[in-house]
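Participant: curious how this folds, go ahead:
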Amino acid sequence: MYDTIKSEHIHPTFVALGDIDDFKYINDHYGHMCGDYVLVSIATIIKDILFQSVGIVRWGGEEIVLLFEDEDVMMPKAMLEQIRQKIEAFDFNFDDQHIQVTMTFGLSAVLDDVDDAIQNADEHMYQGKRSGKNQIIS
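Facilitator: Reported below is the predicted structural model:
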């Protein structure tokens, strides 16, 4: 799996998996054009916060994978928290309707295998979903 997201410039030490909370509801209630607007807006928010040494890949419909090269877990956590807060506070306004959007993230260290780290990040993310959403679990 990592081969599909590997970059010659990114040698990740941490992997985060993020999922837009209740994205299916957004698509079903407001329409797929709104869902696309939310995806593009979130991509812009993330791009504005992240450093160039962070890789980002869309993973499935509304999930993203972030690859961090930082050795200190506090930096990826701080960046994810900035993203989480900015998404929560952002005024998603589509067709004159305000839409509350949040995201849940799982963060995992890359020990030996990136696929294992993605799996761990995915498990952390779902733990965050089950325990209230809109949070970061590592």
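
Participant: alpha carbons only for contacts and neighbour counts from here, please
Facilitator: Will do.

Participant: report how many residues lie close to residue 59.
Facilitator: Residue 59 is flanked by 14 other residues according to other CA atoms under 10 Å.

Participant: oops, could you answer that again for residue 85 instead?
Facilitator: By other CA under 10 Å, neighbour count at residue 85 equals 15.

Participant: so where do the strands sit in this protein?
Facilitator: 14-20, 55-59, 63-68, 92-94, 97-99, 103-109, 136-137 (DSSP state E).

Participant: could you also give me the structure for this next sequence, so I can compare it with the first?
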Amino acid sequence: MAGIAASIMSHCIRRVRPGLLEARSERGISPLEDNGWIMARFTPPDFNDRVAAAKAAKEKALEKLRNKPPIDPAIVAERQAAQAARDAAAAEKRAARAAAMEAAAAEKEARKLAKAASAAAASKRTQKTEAELKAERDARYAARKARKR
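Facilitator: As a prediction, this is how the structure comes out:
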């Protein structure tokens, strides 16, 4: 265990002679249980350290941005042309889809009207006038009277 702890914490160690950790682990002294002679004490960065680190990072990013080569105008024009072509294709696709949806809606409306017209014609065929109804009723009455005789 001491060998693993020593390898993990080797970045925190100061004033160590070669072979010291192995000798201490053989004697049963762990670097984690040391009195501070081997392990460096962690000090969290204070406000000024954090500000300096942020400033350095910002300067590094700005320097990286400054060193970036400018974009070639021909490449920019090519990209803009490609984007315009993509936009035109998308607009054409949207228009085709809208036309297809409109045609589908018109076809649905036409089917609805045709169905309503056929239903009206069918109901007209099934509706009988009062005279026809009276004639059928009289025929049934006459057939009943004929059966009784």
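
Participant: so after superposing, what's the score?
Facilitator: For this chain pair, the superposition-based TM-score is 0.21 by TM-score structural alignment, normalised by the length of the first structure; 48 aligned residues with a CA RMSD of 4.4 Å.

Participant: about what we covered before: format the strands of the first structure as a markdown table; extra columns: distance to residue 81 of the first structure.
Facilitator: Listed next are the strands of the first structure as a markdown table, based on distance: least, CA to CA, whole Å:
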| stretch | distance to residue 81 of the first structure |
| --- | --- |
| strand 14-20 | 12 |
| strand 55-59 | 16 |
| strand 63-68 | 13 |
| strand 92-94 | 19 |
| strand 97-99 | 20 |
| strand 103-109 | 9 |
| strand 136-137 | 7 |
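
Participant: geometric centre of the second structure: which residue is closest?
Facilitator: Central residue of the second structure (CA atoms, centre = their mean): residue 90, 20.0 Å from the mean position.

Participant: could you measure from residue 112 of the second structure over to residue 100 of the second structure?
Facilitator: Distance of residue 112 of the second structure to residue 100 of the second structure, computed by CA to CA, to the nearest Å: 18 Å.

Participant: cool, and residue 111 of the second structure?
Facilitator: Taking CA to CA, one finds residue 111 of the second structure at 16 Å from residue 100 of the second structure.

Participant: ok, residue 74 of the second structure next?
Facilitator: Counting by CA to CA - residue 74 of the second structure and residue 100 of the second structure are separated by 39 Å.

Participant: these two: which is more packed in?
Facilitator: Remark: of residue 74 of the second structure and residue 100, residue 100 carries more neighbours, 12 against 9, as counted by other CA under 10 Å.

Participant: residues touching residue 45 of the first structure, list them.
Facilitator: 83, 86-87 (CA atoms under 8 Å, 6 or more residues apart in numbering).

Participant: likewise for residue 94 of the second structure?
Facilitator: Residue 94 of the second structure neighbours (CA under 8 Å, 6+ apart): none.

Participant: give me the secondary structure label for it.
Facilitator: helix (DSSP: H, G, I helix; E, B strand; the rest coil).

Participant: how near is it to residue 83 of the second structure?
Facilitator: On the measure of CA to CA, residue 94 of the second structure and residue 83 of the second structure end up 16 Å apart.

Participant: and residue 30 of the first structure, how many residues sit next to it?
Facilitator: Neighbour tally, residue 30 of the first structure, other CA under 10 Å: 15.

Participant: can you tell me the SS state at residue 131 of the second structure?
Facilitator: Going by three-state DSSP: residue 131 of the second structure is helix.

Participant: isn't residue 105 of the first structure right next to residue 15, touching?
Facilitator: No - Residue 105 of the first structure is beyond contact range of residue 15, at 10.1 Å (criterion: CA atoms under 8 Å).

Participant: look at those two and report which has more neighbours.
Facilitator: residue 105 (34 against 29).
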